[in-house]
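Colleague: Need coordinates for the following:
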Amino acid sequence: MLLPSVFLETKSLPPERRLSLTLFGSSRKVIYMKRFLVSVLMLCAAGLASAQANFPQQPLKIIVPFGQGATDTVGRFLAERLQEQLGQPVYVVNQPGGIGTIGTRYVADSPPDGYTMTVSNTGTHAAAPSLFTNLGYDPLNSFTHIGTFGRVFWVLQVRSDLPVKSVEEFVAYAKANPGKVNMPYYSASSRLSNYMLSKAAQIDVYEVPYKDSGQVITGLRQGDLDAAFFLFDLAAQNEQLGFIKSLAVSSPQRATIKPDLPTIAETFKGFDMSSWLGLAAAAGTPEPAAKRLRESLALALKDPRSKEWFAAHAIDVYTLSPSETQELIKRDMKVWAEFVKDANIPPVQ
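Modeller: A predicted model of the protein is given here:
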């Protein structure tokens, strides 16, 4: 029987020497194995770090949690600008449903690598928690918030023959006619606008449900309605009709695209009813990827073409850092929770 050379060499040695050599050999094998594993881990870490540092290395996609409309339009424009900054294709995918919660939940459940983002907004991240009992995501903790990029405002408009020219005069008219000033709501945000104004001014208006903004315009023309809130871009178009006039905008500061229009906050301090738009990826997105996205978003918004496009679509460039975005969401969630409670709106199961 042939024996290993090490065994032959150590067989004649005293037992304690053979044990020492055996242990030494085993220890050396362990050391070699440890060194090998450390090398493998270092290579993996280096590869991961390199991939993160060179982000992105493949196409990205932005999930718009709605169908065609304002959010989709701005999402596609933003994708074009980000594509220029990132050097990779940025695709837009519409995934509507559940007032935006289905597409938003999809992004929350996506791999946290920065390649899948969503257009976060007031509805999906502030209103939804109060409107759904089983939302499926946490607006704060399920996302890596890249930041906000735009804000759309609501304009209080009245029919032209209503004898008021300012917010103060409108409030006085409403107090003189309690429960007789007809105001419509045709979306969650338009209803919240009515609620916030009524609460701030302590007036009692009669709310009428309408299907869409087109029907509201008809109601104002026919005299069935007295006042209504419209998104800024539509309000600008309404002014050209000849039978609707603007009183004030719901933003905390005057809009840069129409600085001559007063704010409701000038009459009621702290009034702020604006719908914001942002960009968010799944929670746990590596910081190098998140940083690259933040920097690219900032550069895209500084592009003169972006400023021109946003102005043409009545969207105010509105930039907040990730931490500021978190605070915005917290504040708006409280506003919506109070509104849903006071309005006795039952949440969707």
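
Colleague: From now on I want contacts and neighbour counts done on CA atoms only, so please keep to that.
Modeller: Will do.

Colleague: can you pull out the strands in the protein?
Modeller: Along the chain, the segments classed as strands by DSSP state E run 60-64, 90-94, 116-121, 143-159, 182-185, 206-209, 227-231, 244-249, 274-282, 316-320.

Colleague: could I get these as TSV with mean neighbour count?
Modeller: As requested, the strands of the chain are exported to TSV (neighbours: other CA atoms under 10 Å):
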stretch	mean neighbour count
strand 60-64	22
strand 90-94	18
strand 116-121	26
strand 143-159	24
strand 182-185	23
strand 206-209	14
strand 227-231	26
strand 244-249	24
strand 274-282	24
strand 316-320	18
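
Colleague: Ok, which of the ones you listed comes nearest Arg76?
Modeller: The closest approach between Arg76 and any of those, judged by CA to CA, belongs to strand 90-94 at 6.2 Å.

Colleague: Tell me what angle that closest one forms with strand 60-64.
Modeller: Strand 90-94 and strand 60-64 are oriented at 30 degrees to each other (axes from the mean of the first three to the mean of the last three CA atoms, to 10 degrees).

Colleague: Following up with a second sequence; could you model it the same way so I can compare the two?
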Amino acid sequence: MTPRRALLLAPLAAPLAAPALAQQAEWRPSRPVTLVVPFAAGSGTDAVARILAQMLSQEMGGATITVDNRAGANGTIAARAVMQSPPDGQTLFVTTNTTHAANPWLLKRLDYDPINDFTPISRLGNYVFWLAVNPEVPARNLRELMALAKARPGQISYASGNGTGIVAGATIARMGGVEMLHVPYRSTPPAITDLLAGRVQSMVVDLTPSQGHVRDGRLRALGVTSGQRSALIPDVPTLAEEGLPGFDLLSFAVLLGPARMAPEATAAYGAAMRRVGAKPEYRSRLAEVGFDGMTSTPEEVGTFIREQIAAWGEMIRGAGIEPE
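Modeller: Next up is the predicted model:
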């Protein structure tokens, strides 16, 4: 693993100098493109990737783009698969802060370098995460949940299906001054299944797989993890408002390729993403699954990832999480 200090200072693997505009316009995938996703089907990232695959295909001359779910090991299985792929533009990575901000601090051994082993293409947007509880839990708000956890040390559990869930749950417990039981899962869908069944009491989860359950009363939402209320669910308060001042966790998705990806492919995908992002349909379709869509230049996403690695490191250390 690259030392953490070096990881933060290393230059991001950037595309080589862009070819002539005519060459950029001519490049198209020569066979079906694979979008590797580090989480299971039914997860928020899976939903985002499937929308992106359809819209990106339209901008890449109708190229076939398929989603390949490589769940497990906190996203490292998928990250290694992309890292080891030929840099010919046929394999892309739709990934999140789990692999590209949290893992450098959560794992003692990291078999990939989130900076140097990937080519940045575009930001995709931000997830909306909230703290949800099973309705059988006698807590109507965060303060009541914290009081319950204080009365029952180690008996109130929180599930996690990704890096965001791990860090947010531990931070809530630390800031609330309570002891809670962490129950990790391979991905979000099985964690939600157990939350619905009452086998775990709470979970920090994104809107995509959970908002329908909240609407139906099968889960209760106590607050969003962002520092400000989300425009997608403005009636739901923040955790900061509900008793954890300063709580602010950003969960994001980005589009990457393997390191040293062919510059003409990088340029073509970057241009296609800007066209996709200019369409109102991009934001509206993603909003339907609880995701706040956006795009960026490769340079912007590279800088953003470096900043987020530092920010997540600070939060993880503050939560007292030891790397495993």
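
Colleague: Provide the TM-score value for the superposition.
Modeller: Remark: TM-score between the superposed chains equals 0.74 [TM-score structural alignment, normalised by the length of structure 2]; 294 aligned residues with a CA RMSD of 3.4 Å.

Colleague: The stretch 151-300 of structure 2: helices as residue ranges?
Modeller: Defined through DSSP state H, counting those that start in this stretch, the helices belonging to the stretch 151-300 of structure 2, from first to last, are 163-176, 188-197, 207-215, 263-277, 280-288, 298-318.

Colleague: and of the strands of structure 1, who's closest to Asp332 of structure 1?
Modeller: Taking CA to CA as the criterion, Asp332 of structure 1 comes closest to strand 274-282 out of those, the separation being 9.8 Å.

Colleague: for the closest one, packing partners?
Modeller: Packing partners of strand 274-282 of structure 1 (3 or more CA pairs under 8 Å, 6 or more residues apart in numbering; DSSP states H and E): helix 101-108, strand 116-121, helix 122, strand 143-159.

Colleague: Quick one: the strands of structure 1 as a markdown table, columns for distance to Leu297 of structure 1 too.
Modeller: Shown next, in a markdown table, are the strands of structure 1 (distance: least, CA to CA, whole Å):
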| stretch | distance to Leu297 of structure 1 |
| --- | --- |
| strand 60-64 | 13 |
| strand 90-94 | 13 |
| strand 116-121 | 12 |
| strand 143-159 | 8 |
| strand 182-185 | 34 |
| strand 206-209 | 38 |
| strand 227-231 | 24 |
| strand 244-249 | 27 |
| strand 274-282 | 9 |
| strand 316-320 | 9 |
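
Colleague: which one of those strands lies closest to Glu338 of structure 1?
Modeller: Within the strands of structure 1, the stretch nearest Glu338 of structure 1 is strand 274-282; the backing value is 16.5 Å (CA to CA).

Colleague: The closest one vs structure 2, average distance?
Modeller: Aligned to structure 2 and superposed, strand 274-282 of structure 1 gives a mean residue distance of 2.0 Å (mean CA distance after the TM-score superposition for structure 1).

Colleague: what does that strand contact?
Modeller: With CA atoms under 8 Å, 6 or more residues apart in numbering as the test, strand 274-282 of structure 1 has contacts from 107-122, 142-154, 250-251, 318.

Colleague: cool, and stretch 227-235 of structure 1?
Modeller: Applying CA under 8 Å, 6+ apart, the external contacts of stretch 227-235 of structure 1 come out as 152-159, 181-185, 190, 193-194, 213, 216, 220, 246, 249, 313-315.

Colleague: what's the distance between it and the middle of its chain?
Modeller: 22 Å (CA atoms, centre = their mean, to the nearest Å).

Colleague: just to revisit the earlier point, between the strands of structure 1, which gets nearest to Thr256 of structure 1?
Modeller: Set against Thr256 of structure 1 and scored by CA to CA, the strands of structure 1 come closest in strand 316-320, at 7.2 Å.

Colleague: Which strands or helices does the closest one pack on?
Modeller: Taking 3+ CA pairs under 8 Å, 6+ apart as contact, the helices and strands that strand 316-320 of structure 1 lies on are strand 143-159, helix 304-312.

Colleague: what's the average distance of that strand to structure 2?
Modeller: Relative to structure 2, and after both are superposed, strand 316-320 of structure 1 has an average distance of 3.0 Å to its aligned residues, where the measure is mean CA distance after the TM-score superposition for structure 1.

Colleague: quick one: that strand to strand 274-282, angle?
Modeller: Our comparison of strand 316-320 of structure 1 with strand 274-282, counting by the same axes, to 10 degrees, yields an angle of 50 degrees.

Colleague: got the angle for strand 316-320 of structure 1 vs strand 143-159?
Modeller: For strand 316-320 of structure 1 against strand 143-159, the angle between stretch directions is 150 degrees (the same axes, to 10 degrees).
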